[in-house]
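>>> Need the 3D shape of this:
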Amino acid sequence: MSLLPRRPHLPSRARWTAGLAAILALALAATVPTTGGKALAAQTGGPSHAPRLAPYYQQHVDWHTCGKPAAHTAGRAVARERGLACATVRVPLDYSDPGGADVALSVARKPATGPGGRLGSLLLNPGGPGGSAVDFLTGYAGEHYPEAVRARYDLVGVDPRGVGHSVPVRCLDGPGMDRWAATDVTPDDAADTAALRRSFHGFAEACRSRTGTLLGHVSTTEAARDLDIVRAVLGERRLDYVGASYGTFLGATYAELFPRRVGRMVLDGAMDPSLDARRLNLDQAAGFETAFRAFQRDCAHREDCPLPAAGPAANGTLAAFLAALDRAPLPTDDGTRTLTEAQATTGIIAALYTEAAWPALRRALGEAMDGDGTTLLSMSDAYYERGTNGHYSSLMAANTAVNCLDAPPAFTGPAAVRAALPDFEKASPVFGRALAWTALICADWPHPATGTPHRITAEGAPPIVVVGTTRDPATPYRWARSLAAQLTSGRLLTYEGDGHTAYNRGSTCVDTTLTTYLLTGTPPTPDTTCH
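The predicted structure follows:
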């Protein structure tokens, strides 16, 4: 689970799906981000197979107004007004065979607006894995990123291979995803466990059959190597980069591969590449428990709070509500779909990514506890990027595909999950069980993991700023501390607050510190803390 939230006005129930997308920016999958990429020797010169990769590094790309000609005239007009341009960059499907098939990466660019001299290209990644950087740029960052940064940098979004507009991973169709999202992920007996295992296996088989060879080549290491080709195509000597959540792992992997090509790099809401998948899931369970407690403490002071004021009682009330849904899903205004326990859990978790969603979560829980699951189902739909027409984006498919390649599975079978349940339930009495069972999804993946957890030092890179939020639910603060310590040139910036990630979310201290670094190259002093 990983995304870059922001603070819009909260919508009415009828507009909740679009509103949550605005709050959360890019809602991500219910599987946690995992580490990936085998440790590679720092490269001071060109990448391996450099002569064979020369056609990719030297390719010419044609920039055009974003949007399809004729069919989307209004969209083209908006893109032209905003100065947005799009292009396709070719990269090798398999870096061990660069003379083979290609992958077409979708790239969008918003030129620097001035005043002031242009500093270069600043690549943005909003997280995931599976979040579209192109959509993030064209739908948000191009207009709402800090003005001083937009003035001096060309902002660039690159959809990683298998993501968004870059030959996306495909798995289930809309009805299949509806069933998958509703599947019970807290099995009570052997039959429930078998049904969950069939659901995960069916998802994996659909990905294999619909995606083909690409499914084995969507690792973070490959995506990082792709970024270096994009850097060269843009004409930049170094990579200036801001990555959020999973985007921090992508950025750190780039720094490991090409430390002397790193420019100014911000890793916000950092992941810890040294942790295995089981520990990442366990830490994230604890992170969401911390976020729920913060929500509950705030809720206790609100007239519309549907939970008891005391923490243990609030946990008990929510657990009882979810258990009742397991027995009898709630009706919704959808007409054909009910609210299941799994979807309610997803909707609650989605709202915990940012405190801006807390009022809507209070309302949704109150309605659901009164028998109407409509709003909570809409929250789950927004998190999964389900449109009102029943179509899902490729977010969930890409998220799972990248995670399963990046590290060995957290669990190899149901027995291993059951053995770990006490630890997960201790970490989060409400969410631990669901997050433990969800981590089983990579056990039957069609392609074995190509990455292993390891420390990333990126020796030789200039200062890299790592940002951690103390009550971040999706990327716990300890991960940021760890990554900053691993990186030889890491500088930790701490934000004392709630929510996932910190840059451009309302903290003047954070925004000023990071914008100054991006504009001048001056990193924060060691262990700077913002409130």
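
>>> going forward, measure contacts and count neighbours with C-alpha atoms only.
Fine.

>>> what about Leu155, which SS state?
Counting by DSSP: H, G, I helix; E, B strand; the rest coil, the backbone at Leu155 sits in strand.

>>> List the contacts of it.
Listed by C-alpha atoms under 8 Å, 6 or more residues apart in numbering, the contact partners of Leu155 are 109-112, 121-124, 137, 142.

>>> Helices - which of these land there?
Gly142 (DSSP state H).

>>> Could you pull out the strands in the stretch 1-150 of the chain for me?
Per DSSP state E, counting those that start in this stretch, the stretch 1-150 of the chain carries strands over the ranges 64-65, 85-92, 102-110, 120-125.

>>> Just give the nearest non-adjacent residue to Pro448, would you?
Spatial nearest neighbour of Pro448, excluding adjacent residues (C-alpha to C-alpha, 6 or more residues apart in numbering): Leu405 at 6.5 Å.

>>> right, I mislabeled it, should have said Ala232
Spatial nearest neighbour of Ala232, chain neighbours left out: Tyr57 (5.9 Å); criterion: C-alpha to C-alpha, 6+ apart.

>>> next up, for comparison:
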Amino acid sequence: MALAAIVIPAPAASAKSTVDWGQCPNDIPTAFLQCAAVEVPLDYQHPDGKKISIEVSRVPSTEPAKRRGVLLFNPGGPGGLGLTFPLELAQAGLPANLLAEYDLIGFDPRGVDHSSPVSCELKPEQFYTIVPKYAHNPAEVTKAAESGKQISRQCASAASSAVLPYISTANTARDMDRIRAALGEPKISYFGLSYGTYLGGVYATLFPDRTDRIVLDSVLGPDGYDITASRRFAEGMQDRFPDFAKWSAARNSSYGLGATPAEVTANYFQLADKLDRHPAGGFDGSLFRSATHSLIYQTSAFPRLAQLWQTFLANQEPPADSLPSTGGPIQSQIATMLSVVCGDHAWPRLISTYQRNVVQDRAAYPLLGGATANVWPCASWPTRPIEPPVEFSDQGPSNLLLVQNTRDPATPLVGALETREAFGERARMVTVDQGGHGVGLPSLNSCGFNAVVDYLATGTRPATDKFCAAEANAAPTPQQQQLLDRLRQY
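Below you'll find the model as predicted:
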């Protein structure tokens, strides 16, 4: 495959690290992390121009004599908070050999929280309309387009508007290479989850000879978060929801959501329709659909979802903490997410395109298709992409391991298969017969998790693509559940 992006060489790795490790920012409440700032160009086409700061974290190797190198992480997003992610993984159960072999490196991507944060200065109620509402008819698509247009205007008039065009996946990958160079490392290993798989794929394409061992978990298609990926959320929901329906039907005596999967599914549509007409506790039908989608990311969240449904079936107000958070660094996360999603690719501008897509996806994927095919702010984004998207390449070292669930609600299997094909013999793929988002995390599927650990620790990768059977897994520990809950927003 050809490389369609502007490839800008990064400086060669220095002989030793130039990073000055110290305390982390005050809102990172841990003594187990070290943090530092790495300066990078805002615009890599003008590397001597304006600079921005990327905040980086480190969990040092537990046995420096066994240290192999550095292992960078990205938790997804775009816009996911990355500074504490390595420590959270370590506390959730990363094995001792990985903690010995690597310095674990996290970072807030450009635009996020501690890394030169950006903002669209949105109102809290707008946070719920970034991903568009479920559209039942063409008029509701037009209404969503107006809402998206208002968000785009606010992004364009915000104080950080001049920075937004440079918040892109390709530039974040280039930042990763600047981090590598500052650490004095000739190569980096990498673990990326969800959107982090696309970021890792872009890095492996732009800088193939600077990659060591690359793991991509819950894999986006080779075009990242474009309009196709948005519509595929509905396909993922359709694939995954039967797991929840079956689980609920088996526990009907506890939750009363339906005695059969068909009854549970019917209740989903009845509740969505009811909340469309009569919102309750801040939930309309669209937010109910979105919350259901989010809470089927992990089977361990099924009880929480069942309890939420119970409140609506009983005509009660849901708990206040059921609504998504509007506090903390959410402004920078959303502005970064929009900048990447709308800036990596040019989205269709014609509203009729989305009206047509909604009709198609509402029929094909009735659980969620009317929302995920609807209009994003990207349809009216104030700037066009500053460079063509990176096309994944099969030219380079054979050092990528892809791990993927068969029924992933966020990154369906179809996208992972496309990425696997794009990388050719550079990649191997482990497919796991289970539902949910995430494979190589502690407490999920041991076959998939062990494949990730074996590769990162020993370099042993399956000789051919591999299939892992379904497993009955133990309940996650509190630390593991806390990590899984945080990752649902990505």
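
>>> thinking again about what came up before, so which of the strands of the stretch 1-150 of structure 1 is the most surrounded?
Comparing the strands of the stretch 1-150 of structure 1 by mean neighbour count (mean count of other C-alpha atoms under 10 Å), strand 120-125 ranks first with a mean of 24.

>>> tell me the angle that strand makes with strand 102-110.
Strand 120-125 of structure 1 and strand 102-110 are oriented at 120 degrees to each other (axes from the mean of the first three to the mean of the last three C-alpha atoms, to 10 degrees).

>>> rewinding a little: relative to Arg260 of structure 1, which of the strands of the stretch 1-150 of structure 1 is closest?
Arg260 of structure 1 lies closest, by C-alpha to C-alpha, to one member of the strands of the stretch 1-150 of structure 1: strand 120-125, at 16.7 Å.

>>> Next, name the residue at the spatial heart of structure 1.
Centroid-nearest residue in structure 1: Gly128, 2.1 Å away (criterion: C-alpha atoms, centre = their mean).

>>> Help me confirm that the residue nearest to Pro448 of structure 1 is found in a helix?
Yes. Remark: Leu405 of structure 1 belongs to a helix, assigned using three-state DSSP.

>>> Just give me the longest helix of structure 2.
helix 227-249.

>>> Any buried residues in the helix or strand just after that helix, and which?
Reading on from helix 227-249 of structure 2 to the C-terminus, the next helix or strand found by DSSP states H and E is helix 252-255. Going by neighbour count (16 or more other C-alpha atoms under 10 Å), the buried part of helix 252-255 of structure 2 is Tyr255.

>>> which other helices and strands contact helix 252-255 of structure 2?
On a contact count with 3 or more C-alpha pairs under 8 Å, 6 or more residues apart in numbering; DSSP states H and E, helix 252-255 of structure 2 meets helix 302-313.

>>> go with 10 Å
On a contact count with 3 or more C-alpha pairs under 10 Å, 6 or more residues apart in numbering; DSSP states H and E, helix 252-255 of structure 2 meets helix 227-249, helix 302-313.

>>> and those, which is most packed in?
Buried most deeply of those, by mean count of other C-alpha under 10 Å, is helix 227-249, with a mean of 22.

>>> Between helix 302-313 and that helix, find me the angle.
Using the same axes, to 10 degrees: helix 227-249 of structure 2 against helix 302-313 is 80 degrees.

>>> Read off where helix 227-249 of structure 2 ends up in structure 1.
Aligned using TM-score structural alignment, helix 227-249 of structure 2 spans residues 278-300 in structure 1.

>>> what do you get for stretch 454-462 of structure 2?
Taking TM-score structural alignment, stretch 454-462 of structure 2 hits residues 516-524 over in structure 1.

>>> from the chain's centre, how far out does that stretch sit?
25 Å (C-alpha atoms, centre = their mean, to the nearest Å).

>>> List the buried residues in it.
516-518, 521, 523-524.

>>> What of stretch 173-183 of structure 2?
Applying 16+ other C-alpha under 10 Å to stretch 173-183 of structure 2 flags 173-183 as buried.
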